[in-house]
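# Generate a structure from the sequence data that follows.
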Amino acid sequence: MNGRAGRIRIIGGSLRNSRLDVPDLPGLRPTPERVRETLFNWLAPTIAGVQALDLCAGTGALGIEALSRGAAGVQFVERDAAAARALRENLARLKAPGGAVAATDAASYLHGAPRTFGLVFMDPPFALELWAPLARQLEQGGWLTPSAQIYVESPRNTLPALPANWQAWREGAAGDVRFALYRRAGDLPLS
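I've put the predicted structure just below:
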């Protein structure tokens, strides 16, 4: 979107071809359609009925795509008030059940009482380099099911430091972005 207001399309499921209004916000970087298509092809066998967490949600395209494809619920976390408002409006307009929006930053949200999620979308603003601290909070805070899947977006040449029990399952690149799906292999051993 390059900082311009616009619309993006949901590409599959019950909300297929629905458009999301995207506010004009600096640094907002919606996940491109072809990346979402690849990701949701990977997730197809496991998306139905999952509880998902969309950290640093931005437009909410990843979480709304998950709802469209059968996720039981998605908790969206977005620190920017305008983006959170646009996300709530998009969810209401699309009549997408199962979506809830928390207007707070991801680290603060993860300091709260944990709920377990089987799928997490972690696509923080690249300049803030939040991958390692958010991953640590997710892993140590009781937010993940034993076999959770975690989607991570980062700059193409950056391999974030993630917990040792998050095993890379699939990955790809598009433009300047690296995207990867990790599978959690139980709890980290206590040190």
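# Please make it C-alpha for all contacts and neighbour counts, starting now.
Fine.
# What is the neighbour count of residue 16?
Applying other Cα atoms under 10 Å, we find 13 residues neighbouring residue 16.
# now swap in the one 4 residues further on and tell me
A count of nearby residues for residue 20, using other Cα under 10 Å, gives 22.
# Could you point out the longest helix of this structure?
helix 81-94 (DSSP state H).
# Give me the residues contacting that one.
15, 18, 20-23, 25, 58-60, 64, 77-78, 97, 99-103 (Cα atoms under 8 Å, 6 or more residues apart in numbering).
# which other helices and strands contact whichever helix or strand comes after it?
Using DSSP states H and E, the helix or strand that follows helix 81-94 towards the C-terminus is strand 99-102. Contact partners of strand 99-102 among helices and strands, from 3 or more Cα pairs under 8 Å, 6 or more residues apart in numbering; DSSP states H and E: strand 73-77, helix 81-94.
# and if we set it to 7 Å?
strand 73-77 (3 or more Cα pairs under 7 Å, 6 or more residues apart in numbering; DSSP states H and E).
# What angle do helix 81-94 and the strand it packs on make with each other?
Strand 73-77 runs at 160 degrees relative to helix 81-94, counting by axes from the mean of the first three to the mean of the last three Cα atoms, to 10 degrees.
# Other residues contacting the longest strand along the chain?
Longest strand in the chain, counting residues (DSSP state E): strand 144-155. Contacts made with strand 144-155 from outside it, assessed by Cα atoms under 7 Å, 6 or more residues apart in numbering, are listed as 116-123, 126, 138, 176-187.
# can you pull the contacts of the residue most central in space within the chain?
Nearest to the geometric centre of the chain sits residue 121, at 2.4 Å (Cα atoms, centre = their mean). Residues near residue 121 by Cα under 7 Å, 6+ apart: 53, 54, 55, 150, 151, 152.
# what's the farthest-apart pair in these?
The largest separation in these, counting by Cα to Cα, is between 53 and 152 at 12.3 Å.
# neighbour count winner among the two?
Higher neighbour count among residue 53 and residue 152: residue 53, with 27 against 21, using other Cα under 10 Å.
# what's the helix or strand for that one?
Taking DSSP H and E as the definition, one finds residue 53 inside strand 51-55.
# so after that strand, what's the next helix or strand?
Next along the chain from strand 51-55, counting by DSSP H and E, comes helix 61-68.
# Give me the helices and strands touching that next one, please.
strand 73-77.
# relative orientation of the strand it packs on and helix 61-68 in degrees?
Using the same axes, to 10 degrees: strand 73-77 against helix 61-68 is 170 degrees.
# compare with the first, here's sequence two:
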Amino acid sequence: MPKKPASKAAKPAKVPVHGPQHSNQVRIIGGAWKRTPLPVLSAQGLRPTPDRVRETVFNWINHQRDANWADAQVLDLFAGSGALGFEAASRGAQSVTMIDTNVPVVRQLDEIKTKLKADNVQITRGDALAVAQSAAARGQKFDLIFLDPPYQLEFLERCLPLCTRLMKQGGLIYAESGAALEFAEDETPEWMAPWEVLRADKAGMVFFHLLRLKAA
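So this is what the prediction gives:
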């Protein structure tokens, strides 16, 4: 009898390879939308605050505010993924104004707002410095301002002087940067002089701080 041709070995099925989930999303840490994932676009300069850093930061803020968010008016000048602004909204902030200049980013923030039915969130496309100047000219004041700008572009140096006119009494600023904002007394730059650092820490190459205006 003729030999049957040897059967070919079955090829192993190809398994799709996916990157880790945390590489393209973050999650809300606490409040009404706790554990809700927020997608992160691959946009230039978009660098969302990691979950564990936000957890630390919001613990700091809760301590300063006695965990009272009901009357908090919040400004997020470099909204990006929205992780900071939506976190504040989730915890019950009265209003959260989120600003970003990137069109796809703003579109995604709008989609998240709609999904969450976040009526306490307002989203605007615009330049952070121009928005801050306009708000200061109108006499707007905030209890909490998030400053998480692209590094090495001197945004903090330009934003912090404007923020002195935007703060309510006892208001707080959360600021991320590529360098520490704590200086020796005789080396403090002019833009940092009005501010005191309440808390500060470092995660990897990121320095994060909670600031308040010094008492007059």
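# Quantify their similarity with the TM-score.
Remark: TM-score between the superposed chains equals 0.88 [TM-score structural alignment, normalised by the length of structure 1]; 182 aligned residues with a Cα RMSD of 2.0 Å.
# In structure 1, what residue corresponds to residue 97 of structure 2?
Here residue 97 of structure 2 is matched to residue 75 in structure 1, going by TM-score structural alignment.
# swap that for residue 106 of structure 2, please
In structure 1, residue 106 of structure 2 lands on residue 84 (TM-score structural alignment).
# what does residue 173 of structure 2 give?
In structure 1, residue 173 of structure 2 lands on residue 150 (TM-score structural alignment).
# hang on, the earlier thing: hmm, residue 51 and the match of residue 97 of structure 2 touching each other?
No: contact criterion Cα atoms under 7 Å: residue 75 of structure 1 and residue 51 do not qualify, at 8.1 Å.
# ok, back up a step: how many residues are close by the match of residue 106 of structure 2?
23.
# for residue 41 of structure 1, same thing?
Residue 41 of structure 1 has 12 nearby residues by other Cα under 10 Å.
# which stretch of helix or strand covers the alignment partner in structure 2 of it?
Taking TM-score structural alignment, the alignment pairs residue 41 of structure 1 with residue 59 from structure 2. Assessed by DSSP H and E, residue 59 of structure 2 sits inside helix 51-65.
# what angle do that helix and helix 83-90 make?
On the basis of the same axes, to 10 degrees, helix 51-65 of structure 2 is oriented at 50 degrees to helix 83-90.
# Please point out which parts of helix 51-65 of structure 2 sit buried.
51, 54, 55, 57, 58, 60, 61 (16 or more other Cα atoms under 10 Å).
# neighbouring contacts of it?
26, 27, 29.
# Next, format these as a markdown table and append neighbour count, distance to residue 159 of structure 2 and secondary structure.
Output for the contacts of helix 51-65 of structure 2, formatted as a markdown table (neighbours: other Cα atoms under 10 Å; distance: Cα to Cα, whole Å; DSSP: H, G, I helix; E, B strand; the rest coil):
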| residue | neighbour count | distance to residue 159 of structure 2 | secondary structure |
| --- | --- | --- | --- |
| 26 | 21 | 26 | strand |
| 27 | 19 | 27 | strand |
| 29 | 22 | 27 | coil |
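# quick one: which of the residues you listed is nearest residue 47 of structure 2?
Residue 47 of structure 2 lies nearest to residue 26 out of the contacts of helix 51-65 of structure 2, by Cα to Cα, at 10.8 Å.
# Residue in structure 1 paired with that closest one?
Alignment note (TM-score structural alignment): residue 26 of structure 2 maps to residue 8 of structure 1.
# State the distance from that match to residue 125 of structure 1.
Distance from residue 8 of structure 1 to residue 125 of structure 1, counting by Cα to Cα, to the nearest Å: 19 Å.
# ok, the match of residue 97 of structure 2 - contacts?
So residue 75 of structure 1 contacts 52, 53, 54, 99, 100, 101 (Cα under 7 Å, 6+ apart).
# which of these also appear as contacts in structure 2?
Contacts conserved in structure 2 for the contacts of residue 75 of structure 1, using both residues aligned by TM-score structural alignment, their matches' Cα atoms under 7 Å: 52, 53, 54, 99, 100, 101.
# Show me which positions of the longest helix of structure 1 end up buried.
Buried-residue list, helix 81-94 of structure 1, by 16+ other Cα under 10 Å: 83, 84, 85, 86, 87, 88, 90, 91.
# Okay, the closest residue to residue 9 of structure 1 other than its chain neighbours and residue 74 of structure 1: tell me how far apart.
Of all residues not flanking residue 9 of structure 1 in the chain, residue 19 sits nearest, at 4.5 Å (Cα to Cα, 6 or more residues apart in numbering). Shown here: residue 19 of structure 1 relative to residue 74 of structure 1, a distance of 18 Å by Cα to Cα.
# Can you name the helix or strand that the counterpart of residue 208 of structure 2 in structure 1 falls in?
By TM-score structural alignment, residue 208 of structure 2 lines up with residue 179 in structure 1. Using DSSP H and E, residue 179 of structure 1 sits in strand 177-184.
# just the angle between that strand and strand 144-155, please?
Between strand 177-184 of structure 1 and strand 144-155, the angle comes out at 170 degrees (the same axes, to 10 degrees).
# Now strand 177-184 of structure 1 on structure 2. Mean distance?
In this overlay with structure 2, the average offset of strand 177-184 of structure 1 from its partner residues is 0.7 Å by mean Cα distance after the TM-score superposition for structure 1.
# ok, and what's touching that strand?
Taking Cα under 7 Å, 6+ apart as the rule, strand 177-184 of structure 1 contacts 146-156, 165-173.
# Generate a ChimeraX selection restricted to the buried subset of those residues.
The ChimeraX selection below is limited to those of the contacts of strand 177-184 of structure 1 classed as buried (16+ other Cα under 10 Å):
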select :147,148,149,150,151,152,153,154,155,166,171
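# Having no further points to raise, I will conclude here.
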